[in-house]
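Q: Sharing a sequence plus its predicted fold:
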Amino acid sequence: MKEYISIHSPRPIPVGYSAADIRNILEDTWAYMSCEIKDSPNSRSDFFGLNSYSWCGNATYTTSGYDKLVEQFSETSLPVFFSEYGCNEVQPRIFTEVGALYGKEMTKALGGGLVYEYSQEKNDYGLVQLHDNKTASILIDYDNLMEQYRKIDVSLLESLDPAATSIKPPKCSPDLIKDTKYFENDFKIPKAPESVPEMIKNGINNPTKGKLVEVKDTKPKYEVYDREGRILEGLELKKLGESQSNLPGENTSGTAGSSKDKKKAAASTVPSSNALCLIAVLTGLTLLMV
């Protein structure tokens, strides 16, 4: 995949790996993905994502095991972030882990994270409820998350030094793998299937090429409600300049209307794949990669 991108893509596209937070194999997984095979720079991952749900309710930096993650990833040679987080064993979720994730200790090793998940589904991790009449309702988890985001010290994040760019990756060797009972210590990359080298060399015939497009439709076409069932008025996606950033609590719009409109949101729900996606307008969530 990385070879194909390097030849045929007009821009660099990072290719990474997202791992479950299974502690007995996590260190070996990270070592396997981050090390470099001699004369094969494409062999290593460009980033390492971690799906972590160890911080539940009023956990702490230590009881959640976040301190162990910082210890493990402190000398990482590639970007590490939470590709999923947001334990729902305690409800409603209060997201106090946000302060730790973007605080002094964790930003030494990790670069933020992605909260799971945008729309409410059967597994009960949603921030927003999407309805079959194409309206949307903000849930309490959304408000709690935004409250934590507003507490982030953005100046701290902006002052951080991207140390991982200067750390050389370790060379792949069997001794990097600590527990061969659960993880293979052979770093040989399997030979590609017969037709793959030709495809990498020549590319795909008439591929669909993506391009940057100007966003013109900046206002949602359907109604969005707050937790009290009031319509949020004035919602709009604001365009920022190249030197601007979408920071928590800034560049937001929208106010709650009358509660008399509450009945309009009382429609049955549908999976997010069949509903209007209002992520950019609603959440204002920013992955602060450091």
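A: Cool, got the structure.
Q: going forward, measure contacts between C-alpha atoms and count neighbours the same way
A: Fine.
Q: what number of residues lie near residue 158?
A: 10 (other CA atoms under 10 Å).
Q: again with residue 66
A: Neighbours around residue 66, by other CA under 10 Å: 20.
Q: quick check: longest helix of the protein.
A: Across the chain, the longest stretch assigned as helix under DSSP state H is helix 23-34.
Q: Point out the other helices and strands that that one packs with.
A: Secondary-structure packing of helix 23-34 (3 or more CA pairs under 8 Å, 6 or more residues apart in numbering; DSSP states H and E): strand 17-20, strand 48-52.
Q: mind listing what's buried in it?
A: 25-34 (16 or more other CA atoms under 10 Å).
Q: Of the helices and strands packed on helix 23-34, which is nearest residue 72?
A: Of all those, it is strand 48-52 that lies closest to residue 72, at 12.6 Å by CA to CA.
Q: now the angle from that closest one to helix 23-34?
A: Interaxial angle, strand 48-52 versus helix 23-34 (axes from the mean of the first three to the mean of the last three CA atoms, to 10 degrees): 160 degrees.
Q: Show me what secondary structure element comes after strand 48-52.
A: Using DSSP states H and E, the helix or strand that directly follows strand 48-52 along the chain is helix 66-73.
Q: Name the next helix or strand downstream of that next one, please.
A: strand 80-85.
Q: who does that following strand touch, helix- and strand-wise?
A: strand 48-52, strand 113-115.
Q: closest to residue 18 out of those strands?
A: Closest to residue 18 of the helices and strands packed on strand 80-85 is strand 48-52 (CA to CA; 4.2 Å).
Q: for comparison:
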Amino acid sequence: MSARRVLPGSDFWYEAFALQGAVAARLLPRMLVFALAAVASVLVYQRAPSVALRPEPIEASTVVLGLLLVFRTNAGYARWWEARTLWGSIVNQARNLTVSAFAYGPADAAWRQAIPRWVAVFAHVTRRSLRAERTLPEVVTLVGAPDAAAVAGAEHMPSYASARLALLLRDARDQHHMDPFAFLQLDRERVRLLEHAGGCERILATPIPSVYSFTTRSFIAVYLLALPLALVSSIGWFTPIAALFITYPILAVEQIGAELQIPFALTSLSHLPLDEICGKIERNVLAAAVEAPLPPGSAPTRGQSDTPPRELVR
């Protein structure tokens, strides 16, 4: 009997108490500060009962706080979802480019091996570029250490990989007589890949305006510091416990919004699974190189080889 597949979000009790991927650990220092403030409020109230606040202003400000948190979370999620959509387009575009290259490109074996390798390289270096990384072990495996060093030394690694794809397409047109209309279509697919990478860079380079974050967090800090003073007259020493129960969801929702706005960094709890996405792209395009039939009436012009000749890969 095969193991039951558990879909994300389907195991309530596991996710309710899971530590990995939860924001609780990042909230502990802030929660401790607000808990100490609640204890201090009780101590001050015992000496000066006049410091207690009426609950009505706190209750009214809760509506405003809720709106701020909704806007904050929606803004972060919009960035996260746009980034995921762009990477979904990179996956589709990589497959389209590879499949079309095999359908309309030359039968030359080395060319047909170089194309999917550089498509996979493009995906990997886009991921590395978004994370400000220059170590490229996947690229070394795909095209060799000299080419990987050239990619790592480029000012903009995705543009370099795209330029190598453009050279391969031009070689197919000039040396192997690829149909001009097919060449134009393939080059459009290549250009779209670079445009999607540029969209990801736009998200990375344009964070949510800082005034948005400052306003939300300032309001939260004032609200949570004033909250114990509104509770202490009615519940006394239970104030710190009640304040913590209210503090946690407020801070958690705000932190979720902050995490969602950084979709590429590994330090973010909500980062996109770019390693898995790039691995899927590499597997798909390299498998296409093995499975794609040669164009009708053609035969390979070079012997099959796991590593394409350096003059094409370069």
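A: It's in. Worth saying up front: this structure is predicted, and the values here are computed from it rather than measured.
Q: What does the superposition give as a TM-score?
A: Aligned and superposed, the two chains score 0.20 in TM-score terms (TM-score structural alignment, normalised by the length of the first structure); 81 aligned residues with a CA RMSD of 4.6 Å.
Q: one step back: determine which two of the buried residues of helix 23-34 of the first structure are furthest apart.
A: Most distant of the buried residues of helix 23-34 of the first structure, by CA to CA, are 25 and 34, 14.2 Å apart.
Q: Quick check: buried residues in the strand or helix carrying residue 239 of the second structure?
A: For residue 239 of the second structure, the host element (DSSP H and E) is helix 239-260. Along helix 239-260 of the second structure, these residues count as buried under the neighbour rule (16+ other CA under 10 Å): 239-240, 242-244, 247-248, 250-260.
Q: sorry, back to before: could you dump the helices and strands packed on helix 23-34 of the first structure to CSV with mean neighbour count and distance to residue 138 of the first structure?
A: Converted to CSV, these look like this (neighbours: other CA atoms under 10 Å; distance: least, CA to CA, whole Å):
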stretch, mean neighbour count, distance to residue 138 of the first structure
strand 17-20, 16, 28
strand 48-52, 21, 24
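Q: With respect to residue 99 of the first structure, which of those lies nearest?
A: Here strand 48-52 is closest among these (CA to CA), at 15.4 Å.
Q: need the longest helix for the second structure.
A: Max-length helix for the second structure by DSSP H is helix 55-104.
Q: Report all helices and strands that that helix contacts.
A: Counting by 3+ CA pairs under 8 Å, 6+ apart, helix 55-104 of the second structure packs on helix 109-130, helix 180-205, helix 210-235, helix 239-260, helix 274-291.
Q: at 10 Å instead, please
A: helix 109-130, helix 157-174, helix 180-205, helix 210-235, helix 239-260, helix 274-291 (3 or more CA pairs under 10 Å, 6 or more residues apart in numbering; DSSP states H and E).
Q: what angle separates the longest helix of the first structure from strand 80-85?
A: Helix 23-34 of the first structure and strand 80-85 meet at an angle of 130 degrees, taking the same axes, to 10 degrees as the criterion.
Q: residues in contact with residue 202 of the first structure?
A: Residue 202 of the first structure makes contacts with 4, 7-8, 196, as judged by CA atoms under 10 Å, 6 or more residues apart in numbering.
Q: how near is it to residue 6 of the first structure?
A: Using CA to CA, to the nearest Å, residue 202 of the first structure is found at 12 Å from residue 6 of the first structure.
Q: Turn the helices and strands packed on helix 55-104 of the second structure into JSON lines, including distance to residue 41 of the second structure.
A: Below are these laid out as JSON lines (distance: least, CA to CA, whole Å):
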{"stretch": "helix 109-130", "distance to residue 41 of the second structure": "46"}
{"stretch": "helix 157-174", "distance to residue 41 of the second structure": "56"}
{"stretch": "helix 180-205", "distance to residue 41 of the second structure": "42"}
{"stretch": "helix 210-235", "distance to residue 41 of the second structure": "6"}
{"stretch": "helix 239-260", "distance to residue 41 of the second structure": "9"}
{"stretch": "helix 274-291", "distance to residue 41 of the second structure": "47"}
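Q: of those, which approaches residue 82 of the second structure most closely?
A: helix 180-205 (8.4 Å).
Q: Mind listing what's buried along the closest one?
A: Residues of helix 180-205 of the second structure classed as buried under the neighbour-count rule (16+ other CA under 10 Å) are 182-183, 186-187, 189-194, 196-198, 200-201, 203-204.
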